[in-house]
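> Provided below for reference: sequence and predicted model.
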Amino acid sequence: MFAVYVLLGSYTVTIPDFFRILAAHLTGGERIPGASFIVMENKLPRAVVGTLIGAAFGLAGGLFQTMLRNPLASPDVIGISYGASAAAVTAIVVFGASGAAVSGAALIGALGVAAVIYAISRGGSLGSGGGNGGSAAGNRLILAGVGIAAALHAVVSFLMTRADIRTAADALVWLNGSLNSANWDRAATLSLVLLVLIPAVSALAGPLRILELGDDAAAGLGIRVGFTRLAVVVTAVSLAAVATAAAGPVAFVAFVAGPIARRFVNKASLPASAFVGALIVLTADYFAANIAPLLLDGTVLPVGVITGALGAPFLLWLLVTANRKDA
């Protein structure tokens, strides 16, 4: 999909020309007029950023869903994305911020809301307790997140009604999730952050699988349950926060990546969740940029519109199949 994204679309590039362009860019050689700019300044950085945020969202969703043993536990559902959105819209509407300032505000908002949600759920000893303690506290975390998300959605709606049309349009593009701002600087920042967070995910993968056996069993096997759960929450929130700061709250990627990956590999798999997240973002943005304009009289959609259209029916399907299993 990465190759399709870079080589095909409204401007197609042959494989030999792609490698010529890449070599010229790296060595300072002769560039192909027009093609070099389109590939190196638009298509390739956009594909790289899309891959990185998709992998980050997929890992974040997979971590939450595995730890809480609940397919509804994702940054979209438990309010983390809304925390980023509320902070970013506040920065845009109230302070007239743009660019990196909006991303920074989104990062702070996501981390702040995550801290509040965790503190509320902590009352039920999310990190300790008996066999059902972690599950009950996990449900509290989800419910607390849903409540806070509703409140923050109201804040965002209020701010949008107070903004002028131009500012509201800028905020709306960010709220839908978009790769339009993708560039090499953003790709480099994302890469550096993921170089820190992905090893953390790898270190937590083993203890996390043992946690699936239950808190008592995990403690009996030598796992520090409270510390592990806190580390998983911090890592997952950081992944979701940096991805949201880079491209906005791309809807439902974190929510659907884990369950789809489970269908492919027949078990919970963090690497599979990361790859599926990247696949979803790249496919959705390719469709939004190249196919949707043909169907909608030239309208180019933000990637979040496509992923949201995918995620809503998937949520309904998940609920229906869960009800059948319960029956």
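Nice, thanks for sending it over.

> Please make it C-alpha for all contacts and neighbour counts, starting now.
Noted.

> before we move on, which element is the spatially most central residue of the chain in?
Centroid-nearest residue in the chain, with CA atoms, centre = their mean: Phe57, separated by 2.9 Å. Following DSSP states H and E, one finds Phe57 within helix 44-68.

> Same question for Leu318.
Judged by DSSP H and E, Leu318 forms part of helix 303-326.

> What helices and strands are in contact with that helix?
Helices and strands touching helix 303-326, by 3 or more CA pairs under 8 Å, 6 or more residues apart in numbering; DSSP states H and E, are helix 165-176, helix 253-265, helix 270-286.

> closest one to Ala115 among those?
Smallest distance to Ala115 across the helices and strands packed on helix 303-326 (CA to CA): 19.0 Å, for helix 253-265.

> Which residues belonging to the closest one are considered buried?
Buried residues in helix 253-265, counted by 16 or more other CA atoms under 10 Å: 253-262.

> Presented hereafter is structure B, for comparison with structure A:
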Amino acid sequence: MRPATTVVSAAVLVALGVLVSASVGELRLPLADVARVLAGQGDPMATLVVREFRLPRVAAAVVVGAGLALSGAILQSLARNPLASPDVLGINAGASVAAVSVVILAGSAGGVSGLASAVALPVAALVGAIASGVLLHLLALRGRALDPMRMVVIGVGISAGGTSLVSWLLTLGDVTRVGAALTWLSGSLHTATWPRTAAACLALVLAVPLLLVWVRRLDSLELGDDTARGHGVSVDRTRVGMLLLATALAGAAVSAAGAVAFVALAAPQLARGLAGTTRPPLLGSALVGAALLVWADLAARMALSWLGLGPIELPVGVLTAFVGAPYLLYLVSRERARD
């Protein structure tokens, strides 16, 4: 499938997912009514349900999925490794440590509520992700150059260390706080709000002009460092800049929805396979990631109800992890077969 066809197909899946997700719930709305609401012509009841209750969650799924997938595509291109993603390189682990610290330790009595819940938690997640990205950059330097292979190995170590810190923090809290922390760690969109979604969307919008400037540099890096330098590309600066950009995108996405697993890992490789390119296409990866998370959130929200097990929602991260773990094993086995 050509890159343009991949982009169009993924965009159609995203649009269809938005319509279906906004129509399904305790009050079912026809797709035509949802379309009229989005066009500004719906009746008051449908407008209230769609715009105030459902659309923030759907918009968060689109923005978070696109941000995670774009971050994964950048990291996989830099490392020349399909296993490179914010999950594997410790960026999400840094966000998790910071967020869980706020949930467990914030406030005089511990716990988080009110302003701390609305502001401190997402800000802490963003800061933690950026701190992990900076640490990854510093430790992965060989001389003054960023070593892609070393970056992956050190990232796995940072991820393991972050997971250990999170486990220790969870032993300090009571049941209520630990439950809130575990919900965040699972990755969930049920608390999505317009302000959180807007922050993640802002990071995505700011990233696009930079990517348009740097996309040719990524193409040159695919040909090797010496060839890239021959094309006038500053290899070291490009790698550092792209690493920081990928970290910011992942941090903004995680701050909006928690530690949603495997979207950043799987979406770029799916987009690359569909497009038939040598590296993950950036726009195709973003749209595939958005489509994956929109449909995954719909399934997590409604699957148990459709099975007759009651109106119980699953965190979307549980579903993406359930599907993504076998995919990770497949990627590992494929890389071993190539070696």
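Noted; the coordinates are in hand. Remember, predicted model here, so these are calculated numbers, not experimental data.

> After superposition, what is the TM-score?
Remark: TM-score between the superposed chains equals 0.90 [TM-score structural alignment, normalised by the length of structure 1]; 312 aligned residues with a CA RMSD of 1.8 Å.

> sorry, back to before: okay, the angle between the helix holding Leu318 of structure 1 and helix 44-68?
Relative orientation of helix 303-326 of structure 1 versus helix 44-68 (axes from the mean of the first three to the mean of the last three CA atoms, to 10 degrees): 30 degrees.

> what ranges do the helices span in the stretch 1-150 of structure 2?
Ranges of helices within the stretch 1-150 of structure 2 are 3-23, 31-38, 44-47, 55-79, 91-105, 114-115, 121-139, 148-170, based on DSSP state H, counting those that start in this stretch.

> Select, out of these, the one closest to Tyr327 of structure 2.
Among the helices of the stretch 1-150 of structure 2, helix 55-79 comes nearest to Tyr327 of structure 2, with 14.8 Å by CA to CA.

> How far away from the center of its chain is the closest one?
4 Å (CA atoms, centre = their mean, to the nearest Å).

> what span of structure 1 lines up against it?
With TM-score structural alignment applied, helix 55-79 of structure 2 matches the range 44-68 in structure 1.

> Leaving out the residues flanking it, which one is nearest to the residue nearest to the centre of structure 1?
The shortest distance from Phe57 of structure 1 to any non-neighbouring residue, by CA to CA, 6 or more residues apart in numbering, is to Ala254 (4.6 Å).

> Quickly note the distance from the one you found to Leu239 of structure 1.
Per CA to CA, to the nearest Å, Ala254 of structure 1 is found 10 Å from Leu239 of structure 1.

> which residues does the counterpart of Leu141 of structure 1 in structure 2 contact?
Here Leu141 of structure 1 is matched to Met151 in structure 2, going by TM-score structural alignment. If you count contacts by CA atoms under 8 Å, 6 or more residues apart in numbering, Met151 of structure 2 has them with 79, 89, 136-137, 139-140.

> lining up the residues you listed with structure 1, which overlap?
Counting by both residues aligned by TM-score structural alignment, their matches' CA atoms under 8 Å, structure 1 reproduces these contacts from those: 89, 136-137, 139-140.

> Would you format those residues as TSV with neighbour count and distance to Thr193 of structure 2 included?
What follows is the kept ones among the contacts of Met151 of structure 2, written out as TSV (neighbours: other CA atoms under 10 Å; distance: CA to CA, whole Å):
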residue	neighbour count	distance to Thr193 of structure 2
Leu89	25	28
Leu136	26	31
His137	21	32
Leu139	14	36
Ala140	21	36
